[in-house]
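Colleague: no sequence for this one, just the structure:
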């Protein structure tokens, strides 16, 4: 496909209806880098889509007050790998402590009590269609526990909470435990290629999909097709990965996409290797149809998922599928909240659908989702030091994506607040181009240890841009 055809399709492909009608126009797709093409067209999709089970919490006996403690006693459940707690009102906060114990599948071994982060301050902006959806719930951060078939949970309100009337529970109404099964991963060898220190996947196949290969790529659904076509400027239809480019080739690609600019050489970093949504096994039927865009990407907010560090890099796609399902089915968002995710080995993953080069509106920094992108490092970094590979992944990703929009990683920018607990709605706020979540919202995210590495990431990203 020529660049002019791709650019002409962009507006039309903003909805799944347009994408379905555009099938004839989208094929064939030209490979940007033939030697690094994605897996071949004959690969199959995941056989198991996963599931979410929601269990209502009940008052716990034997505590100081049943109104102050809810939970579930030990019980057998269908296999799951990620847990979280949700409640009815998304504007209510859970002031207290959430702890879970889980039993590893088939072993009979129960874990110790694990804390679940209760202050989940990610989410869609107020006064947006997503933020006002009736499906929205309040929610904790999700916690990855691995393959489990037993669970116990307790939720206790803060002991000094005196904000409620006598007899009224200080806990939010409608507490439920969410048990998420991520389902089986793509049967295409992508997960086998994710390994410690790699930041690349396994050996790619040499050929791109041909012009009659919609069914062969497994893109039977309209939303799967739409998601893939949204990346048509950087990858062939049905690709599980977007190949890395050298800095010189990235600059040529940028110049071809911006023919009206007179700048001799753009400040844009080399495009990093990115695992697509198909690569990590996204079930596109879960999310809402279509995509939502903002005008540009002026800043990047760095997050941690607060889901724990007890995962291997080969498990990262499963963790992402679980978070995706938790954000959509449990929290009620239109899609996964983050625009990109980075695992502990530095592998980069496409997050919210709509195209990796585009200004896709996420649900990552409440009040500052417009004209920004959210990057989440998978893990918890309040007291754990983030791996160097993950920090490098942030730097490479921001050098490229911010460079596409002319942003300096070491610079400052202004964003208008959509409303939050730090800045009133409408206030223009001066922020670092690479900021932490806590810079836009009162939260511990992205954890003190990761937040302390953002200065290094800014310097590295600017260097990758050639500044």
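Modeller: Looks like it arrived, so ask away. Note that the structure is a prediction, hence the values are computed from the model and not measured. Numbering: from 1, shown residues only.

Colleague: Going by C-alpha atoms from here, please, whenever you check contacts or count neighbours.
Modeller: Fine.

Colleague: Pick out the residue nearest the middle of this protein.
Modeller: residue 338 (3.4 Å; Cα atoms, centre = their mean).

Colleague: Quick one: list the elements packing against whichever helix in the chain runs longest.
Modeller: Across the chain, the longest stretch assigned as helix under DSSP state H is helix 388-404. Helix 388-404 is packed against strand 299-304, strand 340-342, helix 454-465, with contacts defined by 3 or more Cα pairs under 8 Å, 6 or more residues apart in numbering; DSSP states H and E.

Colleague: and the last one, which residues are buried?
Modeller: Meaning helix 454-465. Buried residues in helix 454-465, defined by neighbour count with 16 or more other Cα atoms under 10 Å: 454, 457, 458, 459, 460, 461, 462, 463, 464, 465.

Colleague: is it true that the fourth one touches residue 408?
Modeller: No - with contacts defined as Cα atoms under 8 Å, residue 459 does not count as touching residue 408, sitting 10.2 Å away.

Colleague: Make a markdown table out of the helices and strands packed on helix 388-404 and add distance to residue 95.
Modeller: Putting the helices and strands packed on helix 388-404 into a markdown table (distance: least, Cα to Cα, whole Å) gives the following:
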| stretch | distance to residue 95 |
| --- | --- |
| strand 299-304 | 21 |
| strand 340-342 | 28 |
| helix 454-465 | 29 |
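
Colleague: Show me where the chain has its helices.
Modeller: Using DSSP H, helices in the chain cover 3-9, 16-21, 23-26, 190-193, 222-229, 247-257, 277-280, 316-325, 388-404, 448-451, 454-465.

Colleague: Pasting the second one now:
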């Protein structure tokens, strides 16, 4: 494949964390195991059930190292599932499969695979986050919809001797736990009506909840919401559910206001920047701001954009995406020990764009998306799995619109190349100055399958379209 060395099959692309501080007490309190909960309705605020896995099969001594899981059981309602383990440096060589029971119908799903190889899902080497002792190894999370029953099995892959004959299976990581995430319900309306849909979208993929009617001045904002909204206050009122789109002339004028003293003379005369797209804010998708680390972390520039997929599966409607993002956010922070959701932005299949990591959509927020290259870059995750499924035209268009604007704020040419210094990874050693596409896929900076072959194959189109939006 283009742009990367031989990558381990199955490595996926959840975000990679950078420099978290101390996790909130509410996060730590969610870690103990839940004890055989009975089925109940979801918590309005959201919750995480963390269940330790046990040996499966007749030989429990063998099972503890080679096969673990949980038999079918009733649990409290959840919508997103993943498996975590103690040591983030340990890879899970094997398979993780889950079956879930739909709360509405009582129907059990078929076995579904969770993507397990995620060596790229770790803090950058030598960062404070890396030595905190809070980060865990994890699978990618899987969106299953509202469920109240679960069954899971984790099997180590067989090893072979030098002669090719089967040997004992590799040991599984220690401390395996099943994480069942209930994303809760947002107090505010969720996704604004989609302005971009496929030519023939499914009815369920056209979100109709109207956040434009939300009046922030008439709504009580708590301090955490105000803190998260303040970095966007140049673009929208405090507590706004969305940042509205601007035409190109308005965006060029805004660029002079936001970064006038930092612009070159060439940028002032000819500001290559795409029209600002509509962006659903953290309040718009219902982020619980008490979960994340309170401080924001910034770099100096945004020189490149890395495109990812969330690997959460494609069985979602666009109206469910705010809940899905709340689930990913809670999984990243509460289950995996990260400071915030790892991506700077997320894009759904209807072309809706969402603010990810807090700190301001127009600012160079340090994300946690590409191990070794989180500095001076932004991470954009397309919601879904795109190894074998093509991304929608709306999603690719939204990536182009977002990058045309975001990179344009810092003078980036979507069709160009740039240099980033590696913080260390499995493709490039620490300190190496690497020449990359200004719009790259995750696999260009790390040996991974992310963002999936089908989405990676669309990046050329996204680059050309983004450059056109900039007027190049």
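Modeller: All right, it came through fine. Computed from a predicted structure; not experimentally measured.

Colleague: Could you measure from the equivalent of residue 309 of the first structure over in the second structure over to residue 325 of the second structure?
Modeller: Aligning on TM-score structural alignment places residue 309 of the first structure opposite residue 314 in the second structure. As judged by Cα to Cα, to the nearest Å, residue 314 of the second structure and residue 325 of the second structure stand 14 Å apart.

Colleague: more crowded one of these two?
Modeller: Shown here are residue 314 of the second structure and residue 325; by other Cα atoms under 10 Å, residue 325 has more neighbours (23 against 17).

Colleague: which residue packs closest to that one, ignoring adjacent ones?
Modeller: The shortest distance from residue 325 of the second structure to any non-neighbouring residue, by Cα to Cα, 6 or more residues apart in numbering, is to residue 285 (7.3 Å).

Colleague: Check residue 134 of the second structure too.
Modeller: According to Cα to Cα, 6+ apart, the nearest residue to residue 134 of the second structure is residue 337 (5.3 Å).

Colleague: List the residues that contact residue 158 of the first structure.
Modeller: Residue 158 of the first structure makes contacts with 68, 95, 96, 97, as judged by Cα atoms under 8 Å, 6 or more residues apart in numbering.

Colleague: Just the buried ones from these, in ChimeraX syntax?
Modeller: Buried members of these, defined by 16+ other Cα under 10 Å, are picked up in ChimeraX with:
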select :68,95,96
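
Colleague: want to try JSON lines for the contacts of residue 158 of the first structure, with distance to residue 233 of the first structure as columns?
Modeller: As requested, the contacts of residue 158 of the first structure are exported to JSON lines (distance: Cα to Cα, whole Å):
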{"residue": "68", "distance to residue 233 of the first structure": "54"}
{"residue": "95", "distance to residue 233 of the first structure": "46"}
{"residue": "96", "distance to residue 233 of the first structure": "47"}
{"residue": "97", "distance to residue 233 of the first structure": "46"}
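
Colleague: Return the member of the contacts of residue 158 of the first structure nearest to residue 75 of the first structure.
Modeller: Among the contacts of residue 158 of the first structure, residue 97 lies closest to residue 75 of the first structure (Cα to Cα), at 20.6 Å.

Colleague: returning to that earlier point: what stretch of the second structure does the longest helix of the first structure fall on?
Modeller: The alignment places helix 388-404 of the first structure over residues 393-409 of the second structure (TM-score structural alignment).

Colleague: Stretch 332-349 of the first structure now?
Modeller: The aligned range for stretch 332-349 of the first structure in the second structure is 337-354, by TM-score structural alignment.

Colleague: wait, which of the helices and strands packed on helix 388-404 of the first structure is closest to residue 82 of the first structure?
Modeller: Of those, the one closest to residue 82 of the first structure (Cα to Cα) turns out to be strand 299-304, at 15.9 Å.

Colleague: And that closest one, how far out from the chain middle?
Modeller: Its chain's C-alpha centre and that of strand 299-304 of the first structure lie 11 Å apart, by Cα atoms, centre = their mean, to the nearest Å.

Colleague: and the match of residue 309 of the first structure, how far is that from residue 207 of the second structure?
Modeller: Separation of residue 314 of the second structure from residue 207 of the second structure (Cα to Cα): 16 Å.

Colleague: hmm, back to that, if I pick the match of residue 309 of the first structure, what's in contact with it?
Modeller: Counting by Cα under 8 Å, 6+ apart, residue 314 of the second structure touches 383, 384, 385.

Colleague: Please report how far it lies from residue 451 of the second structure.
Modeller: From residue 314 of the second structure across to residue 451 of the second structure, the span is 14 Å (Cα to Cα).

Colleague: Repeat that for residue 21 of the second structure.
Modeller: The gap separating residue 21 of the second structure from residue 451 of the second structure is 28 Å, by Cα to Cα.

Colleague: neighbour-wise, which of these two wins?
Modeller: Between residue 21 of the second structure and residue 451, counted using other Cα under 10 Å, the more crowded position is residue 451 (29 against 16).

Colleague: Hmm, the more buried one is touching residue 308, no?
Modeller: Yes - at 4.3 Å, residue 451 of the second structure and residue 308 qualify as touching, with contact defined as Cα under 8 Å.

Colleague: Would you map the strands across the stretch 51-200 of the first structure?
Modeller: For the stretch 51-200 of the first structure, applying DSSP state E, counting those that start in this stretch gives strands covering 51-56, 58-59, 69-87, 96-104, 114-116, 138-139, 143-157, 176-181.

Colleague: Point out the most buried one among the ones you listed.
Modeller: Greatest average neighbour count among the strands of the stretch 51-200 of the first structure goes to strand 138-139 (a mean of 29), per mean count of other Cα atoms under 10 Å.

Colleague: Give me the mean distance between it and the second structure.
Modeller: Its aligned residues in the second structure lie a mean 0.4 Å from strand 138-139 of the first structure after superposition (mean Cα distance after the TM-score superposition for the first structure).
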